[in-house]
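Asks: sequence? don't have it. structure:
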């Protein structure tokens, strides 16, 4: 496989909490705590996990909107982990983002034409005004809107149409990486399918790498080539292709898969779900050892003592669990292995 467009190694994003007191260490919120992953051209990496696990913070760090505490972030081999504001400004054209709330991400005082043209004004100063207008109309039509709508305002569009405008704005400068922060979670199910299909078509057309953030594993399975599962700022499991859905190695992944509804009502009523006790711990005071151990039904004494590193389970799968093999053997043929997720 070619060199990755984005390469992360032990990336951390920590936020200090409150003023530091004399003789006491300052409390720190560990939003992202040592994440490593690779994003390749022409492939989609799905990033999943519960709300509060650090997905959106990681996305903001990848676009320079949030400062990186430590670790390596490289774009096409260029180290951006200590990049200045000027360095990130030069990278803006290559890394673009689509946000979760389609309407809130668009300026209500600007027309659709102005919104989509804004990246061109800042990042393509070589283009004339006429060229920008032509490019904007072509991009709006490519995402399923009409060039005649160029002078309308965001409130005149539906949620799905506003997300199409957001996609047009992100792709109008022809980036190499597209970061999608839960782009379909605020949309109706029928609209979700159209937006996902559009993203797949545009990815193939522009040959870009896509980081697709979501908490819905059914959607992630439909669009992703690779999958990374996060919990409390750390990576629990990584896999290529369908390995994660067919053979989940980490207990947290198994719990997420068991929560996804099945299309067959008979199967849905009869199957047993894995219910995790308690709530997500605070990232400012994470559990020792394995951060998932306080909710894991398979936790043992050594899970509190040792932080598990990502271990290779097979040629296409890694998991951060001390007892992954034992759990897989004890639960073979149960939970979600081989089942078809509903989309």
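Replies: Sure thing, it's come through. Keep in mind it's a predicted model, so treat the numbers as computed, not measured. Residues are numbered from 1 along each chain as shown.
Asks: Could you use CA atoms for every contact and neighbour count after this?
Replies: Noted.
Asks: Quick check: residue 95 touching residue 209?
Replies: No. Residue 95 sits out of contact with residue 209 when judged by CA atoms under 8 Å, with a separation of 9.6 Å.
Asks: same for the host helix or strand of residue 35, what does it pack against?
Replies: Assessed by DSSP states H and E, residue 35 sits inside strand 27-39. Packing partners of strand 27-39 (3 or more CA pairs under 8 Å, 6 or more residues apart in numbering; DSSP states H and E): strand 6-17, helix 55-62, strand 209-214, strand 234-240.
Asks: For residue 254, give its distance to residue 246.
Replies: Distance of residue 254 to residue 246, computed by CA to CA, to the nearest Å: 10 Å.
Asks: higher neighbour count, those two?
Replies: The neighbour comparison of residue 254 against residue 246 (other CA atoms under 10 Å) goes to residue 254, with 20 against 15.
Asks: Quick check: which element contains the more buried one?
Replies: Judged by DSSP H and E, residue 254 forms part of helix 251-258.
Asks: quick check: angle from that helix to strand 234-240?
Replies: 60 degrees (axes from the mean of the first three to the mean of the last three CA atoms, to 10 degrees).
Asks: how about the helices and strands packed on strand 27-39 in TSV, adding mean neighbour count?
Replies: Compiled in TSV, those are given as follows (neighbours: other CA atoms under 10 Å):
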stretch	mean neighbour count
strand 6-17	18
helix 55-62	21
strand 209-214	25
strand 234-240	25
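Asks: As TSV, those with distance to residue 330 would be great.
Replies: Listed next are the helices and strands packed on strand 27-39 as TSV, based on distance: least, CA to CA, whole Å:
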stretch	distance to residue 330
strand 6-17	32
helix 55-62	31
strand 209-214	29
strand 234-240	19
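Asks: which stretch among these comes nearest residue 313?
Replies: Closest to residue 313 of those, according to CA to CA: strand 234-240, at 9.6 Å.
Asks: Pull out the buried positions in the next helix or strand after that closest one.
Replies: Note on strand 234-240: by DSSP H and E, the next helix or strand toward the C-terminus is helix 243-246. By 16 or more other CA atoms under 10 Å, the buried positions in helix 243-246 come out as 243, 244, 245.
Asks: Got another one to weigh against that:
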């Protein structure tokens, strides 16, 4: 993943006692574009010129850069997972049945919109590792929540993370050295941009579901029959961060061939949303081994799902969404993978 470190535009080194004032400088860090890792080259080759340009220069790229800068400081490093994910999305995007190439003669003005919408993936991989992790969270949220709910979750965790960074700036005199986070905290991410971020990820997983139809059907059957919540954190930000980080870490270890045992279903939700299928051992009344035969993983990559919850018959996630409505108390929303 060394290619993530090669900048196509150089960041300016700035020293300022007030970190948040960096956002007022003329430099726009959202315009920085990184070279996509080699594993994603297959995806890049199948994108229409319009979508590729949008992913590198458009609103989705700016959103990816901002989200990546905001959350980079609180996410684990998962290079093995990102490499495997790059291979998988490149495989899916190369399938003509899922991603036919648009032709002006046949598709007219819609030629640039033909095929699978992988714009947010390209925006993420040209923005950095934390941006790619943000795309992968968008896929998890899109799998289980409706578009308005997912957008509300993004709005809430973005607002919470900005407050964290502002507090760190006030308490740590050296925090201004983390310029990208400070810049991101000082910039607005409009709700419209968050909705578009969700919509692009949602469109991608729908196409990928078709490309991996048999494995998708099997994992959804598992999700609908395992009574384990994503987690039971009462706070939206803490719940999302715990699920996000837990899924990234578990899947990165599996990508390295390291077996994992989890007591919640965040990793299961990630498997369904990221279309990566390690073998599983589900500990119910009678342990059941599920062979998924995904050549992305070594035979040693076994995910053990332990302990069952009560009251529900499928994977569920309950969050109090303070940003679902503009006025009034937070709305507690519970969704399952079969909603």
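Replies: Everything's here; your move. Treat the numbers as computed from the prediction; the structure is a model and nothing was measured.
Asks: Report the TM-score for the pair.
Replies: The TM-score (TM-score structural alignment, normalised by the length of the second structure) is 0.25; 143 aligned residues with a CA RMSD of 6.9 Å.
Asks: So which bits of the strand holding residue 35 of the first structure are buried?
Replies: Those would be 29, 30, 31, 32, 33, 34, 35, 36, 37, 39, for strand 27-39 of the first structure by 16+ other CA under 10 Å.
Asks: quick one on the thing from earlier: pick out whichever of the buried residues of helix 243-246 of the first structure sits closest to residue 235 of the first structure.
Replies: For the buried residues of helix 243-246 of the first structure, the nearest to residue 235 of the first structure is residue 244 (13.5 Å; CA to CA).
Asks: and the gap between the closest one and residue 56 of the first structure?
Replies: From residue 244 of the first structure to residue 56 of the first structure the distance is 22 Å (CA to CA).
Asks: do residue 179 of the first structure as well
Replies: In terms of CA to CA, residue 179 of the first structure sits 10 Å off from residue 56 of the first structure.
Asks: Find residues that contact each of the two.
Replies: residue 213 (CA atoms under 8 Å, 6 or more residues apart in numbering).
Asks: you'd agree residue 138 of the second structure is up against residue 203?
Replies: No. Judged on CA under 8 Å, residue 138 of the second structure makes no contact with residue 203 at a distance of 11.0 Å.
Asks: if you count what's nearby, which of those two comes out ahead?
Replies: residue 138 (24 against 17).
Asks: In contact with the more buried one, which residues?
Replies: 150, 197, 198, 201, 202.
Asks: ok, those residues vs residue 245 of the second structure, which is closest?
Replies: Out of these, the member with the shortest distance to residue 245 of the second structure (by CA to CA) is residue 150, at 17.5 Å.
Asks: count of neighbours near the closest one?
Replies: Residue 150 of the second structure has 24 neighbours, counted by other CA under 10 Å.
Asks: hang on, the earlier thing: quick one: which of the contacts of residue 138 of the second structure sit in helices?
Replies: 150, 197, 198, 201, 202 (DSSP state H).
Asks: Residue 136 of the second structure: how many residues sit nearby?
Replies: 24.
Asks: residues in contact with the closest residue in space to it that isn't next to it in sequence?
Replies: Nearest non-adjacent residue to residue 136 of the second structure, counting by CA to CA, 6 or more residues apart in numbering: residue 274, 6.9 Å away. Residues in contact with residue 274 of the second structure (CA under 8 Å, 6+ apart) are 85, 136, 139, 140, 205.
Asks: any idea which of those residues is the one closest to residue 269 of the second structure?
Replies: Among the contacts of residue 274 of the second structure, and counting by CA to CA, the member closest to residue 269 of the second structure is residue 140, at 6.4 Å.
Asks: Verify the assumption that the closest one is located in a helix.
Replies: Yes. Under DSSP: H, G, I helix; E, B strand; the rest coil, residue 140 of the second structure falls within a helix.
Asks: From the contact counts, what lies against the host helix or strand of residue 193 of the first structure?
Replies: For residue 193 of the first structure, the host element (DSSP H and E) is helix 189-206. Under the contact criterion of 3+ CA pairs under 8 Å, 6+ apart, helix 189-206 of the first structure touches helix 159-171.
Asks: name the helices or strands packed onto the helix it packs on?
Replies: strand 95-98, helix 112-123, helix 129-142, helix 189-206.
Asks: try it again with 10 Å
Replies: Helix 159-171 of the first structure sits against strand 95-98, helix 112-123, helix 129-142, strand 177-181, helix 189-206, with contacts defined as 3 or more CA pairs under 10 Å, 6 or more residues apart in numbering; DSSP states H and E.
Asks: Distance check, residue 142 of the first structure against residue 238 of the first structure.
Replies: 33 Å.
Asks: One more: residue 327 of the first structure?
Replies: For residue 327 of the first structure, the distance to residue 238 of the first structure (CA to CA) stands at 17 Å.
Asks: for residue 191 of the first structure, same thing?
Replies: Taking CA to CA, one finds residue 191 of the first structure at 29 Å from residue 238 of the first structure.
Asks: swap in residue 221 of the first structure?
Replies: On the measure of CA to CA, residue 221 of the first structure and residue 238 of the first structure end up 13 Å apart.
Asks: Tell me the residues that contact both of the two, please.
Replies: 46, 227, 244 (CA atoms under 10 Å, 6 or more residues apart in numbering).
Asks: Sort out which one of these lies nearest residue 60 of the first structure for me.
Replies: Taking CA to CA as the measure, residue 60 of the first structure lies nearest residue 46 of these, at 15.9 Å.
Asks: Might one say that the closest one is in contact with residue 227?
Replies: Yes. Contact criterion CA atoms under 10 Å: residue 46 of the first structure and residue 227 qualify, at 4.5 Å.
Asks: Identify the contacts common to those two.
Replies: By CA under 10 Å, 6+ apart, the residues touching both residue 46 of the first structure and residue 227 are 211, 212, 213, 217, 220, 221, 238, 239.
Asks: possible to save these as JSON lines with distance to residue 162 of the first structure?
Replies: Compiled in JSON lines, those are given as follows (distance: CA to CA, whole Å):
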{"residue": "211", "distance to residue 162 of the first structure": "20"}
{"residue": "212", "distance to residue 162 of the first structure": "18"}
{"residue": "213", "distance to residue 162 of the first structure": "19"}
{"residue": "217", "distance to residue 162 of the first structure": "24"}
{"residue": "220", "distance to residue 162 of the first structure": "22"}
{"residue": "221", "distance to residue 162 of the first structure": "24"}
{"residue": "238", "distance to residue 162 of the first structure": "32"}
{"residue": "239", "distance to residue 162 of the first structure": "32"}
